[in-house]
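> sequence unknown, structure follows:
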């Protein structure tokens, strides 16, 4: 495909939303190609409806495998309706979460198996893999403290309410993924001030997108 697929990952409280909000205008100013920001779960009408089911705190009875399947279904629709057409049109697609999130949150966090969740999502995505993934890393205690401090300013969903042990399993899975795929996954220290994190991300993206970077 003519476009470039890049994803952002991180545990809860890593600051992905703030980083992407600051980063996107810079990318749009520096790139000759169109840049599209999208998110998971969500990004398309049907996928957003599934997002509401997954994250609704009222859905306490949701089985872990049901949750994993819903994420994969949302991802499939998002890919078919938004991501793949944009890549075929030559756009740079920046996605807030992708398959790595399911491996970390459902595979490790819910303890249903990282390999099993990866296989499910390989089917859903037909093997589409980002050319680069920026993983914003924070210790679990730091991320949860940030969530609590900004609880009134953000959605407080089912995953935010999980135990520290759950979030530590999620982070552990992310670190294993980064160790296993160092050419794809770039780890960014997200405990630094926002401006520094944005600068570090921009430097990584410049390397990936140098052919499209305006002088």
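Done, it's in. Nothing here was measured: the structure is a model prediction, and the numbers come from that model. Numbers count the residues shown, from 1 in each chain.
> contacts, neighbours, all on C-alpha from now
Fine.
> For whichever helix in the chain runs longest, buried residues please.
Scanning the chain for the helix with the most residues, using DSSP state H, yields helix 164-180. Within helix 164-180, the residues that count as buried by 16 or more other C-alpha atoms under 10 Å are 166-175, 177-178.
> Moving C-terminal from that helix, which element do we reach first?
Moving toward the C-terminus from helix 164-180, the next helix or strand (DSSP states H and E) is strand 185-189.
> With distance to residue 100 as added columns, please give the buried residues of helix 164-180 in JSON lines.
Formatted as JSON lines, the entries for the buried residues of helix 164-180 read as follows, by distance: C-alpha to C-alpha, whole Å:
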{"residue": "166", "distance to residue 100": "16"}
{"residue": "167", "distance to residue 100": "15"}
{"residue": "168", "distance to residue 100": "15"}
{"residue": "169", "distance to residue 100": "13"}
{"residue": "170", "distance to residue 100": "10"}
{"residue": "171", "distance to residue 100": "11"}
{"residue": "172", "distance to residue 100": "12"}
{"residue": "173", "distance to residue 100": "9"}
{"residue": "174", "distance to residue 100": "7"}
{"residue": "175", "distance to residue 100": "11"}
{"residue": "177", "distance to residue 100": "8"}
{"residue": "178", "distance to residue 100": "10"}
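> one more structure, for comparison:
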């Protein structure tokens, strides 16, 4: 995952700051510190382990609360003296019970798309009689496609003649049903973003 010998632990007195970020929503969850032993344990276990400056020793996030952080990737900065940990949290990252240690907001901006995707995935195993999402997924891609078509028309009509609030509401319904359709086809929204990225063209340089 990462070569510890490329990192500069000496600059921080044996510790390296680690920015912890949700791998899906990209929300910054917390800032912690690692010594070499904590980094080694993180790599071996696949769960974020830090060095607590207040406790004076190693601690694995979620040891008592169960709110562990499953590590997806570890990326050093250009100087090798700081890290970004992309994780998938198993509960709130903050000891106060919030998603992030930086305020109470949950997955701001486009991170809401990834949060909604995660919720849809969780609802897939719910009772179809009590969950609209589970019911749609149980009915398969054709039904989800039908709903996308219906919501697309309603969004277009709202965009042509409706007030702003109606357009925003219909667009939200469209995005939700699109994510359900993607889930029913075993695709993620990242596949859509990858296509958009492939279509980008570099700006023309002035003559």
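Cool, got the structure. Owing to the predicted nature of the structure, the values given are computational and were not obtained by experimental measurement.
> After superposition, what's the TM-score here?
Laid over one another, the chains give 0.25 as their TM-score (TM-score structural alignment, normalised by the length of the second structure), with 90 aligned residues with a C-alpha RMSD of 5.5 Å.
> which residues of the second structure fall in strands?
Counting by DSSP state E, the segments of the second structure that form strands are 16-22, 28-34, 49-52, 57-60, 69-76, 83-89.
> swap that for the first structure, please
4-9, 35-39, 92-96, 132-137, 185-189.
> mind giving me CSV with these and columns for distance to residue 207 of the first structure and mean neighbour count?
Supplementary listing: the strands of the first structure in CSV, determined by distance: least, C-alpha to C-alpha, whole Å; neighbours: other C-alpha atoms under 10 Å:
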stretch, distance to residue 207 of the first structure, mean neighbour count
strand 4-9, 12, 22
strand 35-39, 16, 18
strand 92-96, 14, 23
strand 132-137, 10, 24
strand 185-189, 12, 19
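> Residue 75 of the first structure: which of the ones you listed is closest?
strand 35-39 (9.6 Å; C-alpha to C-alpha).
> Show the secondary-structure elements that the closest one is packed against.
If contacts are counted by 3 or more C-alpha pairs under 8 Å, 6 or more residues apart in numbering; DSSP states H and E, strand 35-39 of the first structure sits against helix 16-30, strand 92-96.
> now for the strands of the first structure, which one comes closest to residue 102 of the first structure?
If you check each of the strands of the first structure against residue 102 of the first structure by C-alpha to C-alpha, strand 4-9 wins as the nearest, at 10.6 Å.
> now the angle between strand 92-96 and the closest one, please.
Our comparison of strand 4-9 of the first structure with strand 92-96, counting by axes from the mean of the first three to the mean of the last three C-alpha atoms, to 10 degrees, yields an angle of 20 degrees.
> who does strand 4-9 of the first structure touch, helix- and strand-wise?
strand 92-96, strand 132-137.
> cutoff 10 Å now
In terms of contact count using 3 or more C-alpha pairs under 10 Å, 6 or more residues apart in numbering; DSSP states H and E, strand 4-9 of the first structure is assigned the packing partners helix 16-30, strand 35-39, helix 84-88, strand 92-96, helix 99-102, strand 132-137, strand 185-189, helix 194-208.
> I'd like to know which of those is closest to residue 149 of the first structure.
Using C-alpha to C-alpha as the measure, helix 16-30 is the one of these that comes nearest residue 149 of the first structure, at 14.7 Å.
> by how many degrees do that closest one and strand 132-137 diverge?
Inter-element angle recorded for helix 16-30 of the first structure and strand 132-137: 140 degrees (by the same axes, to 10 degrees).
> Any buried residues in helix 16-30 of the first structure, and which?
Counting neighbours by 16+ other C-alpha under 10 Å, one finds that the buried residues in helix 16-30 of the first structure are 16, 19-20, 23-24, 27, 30.
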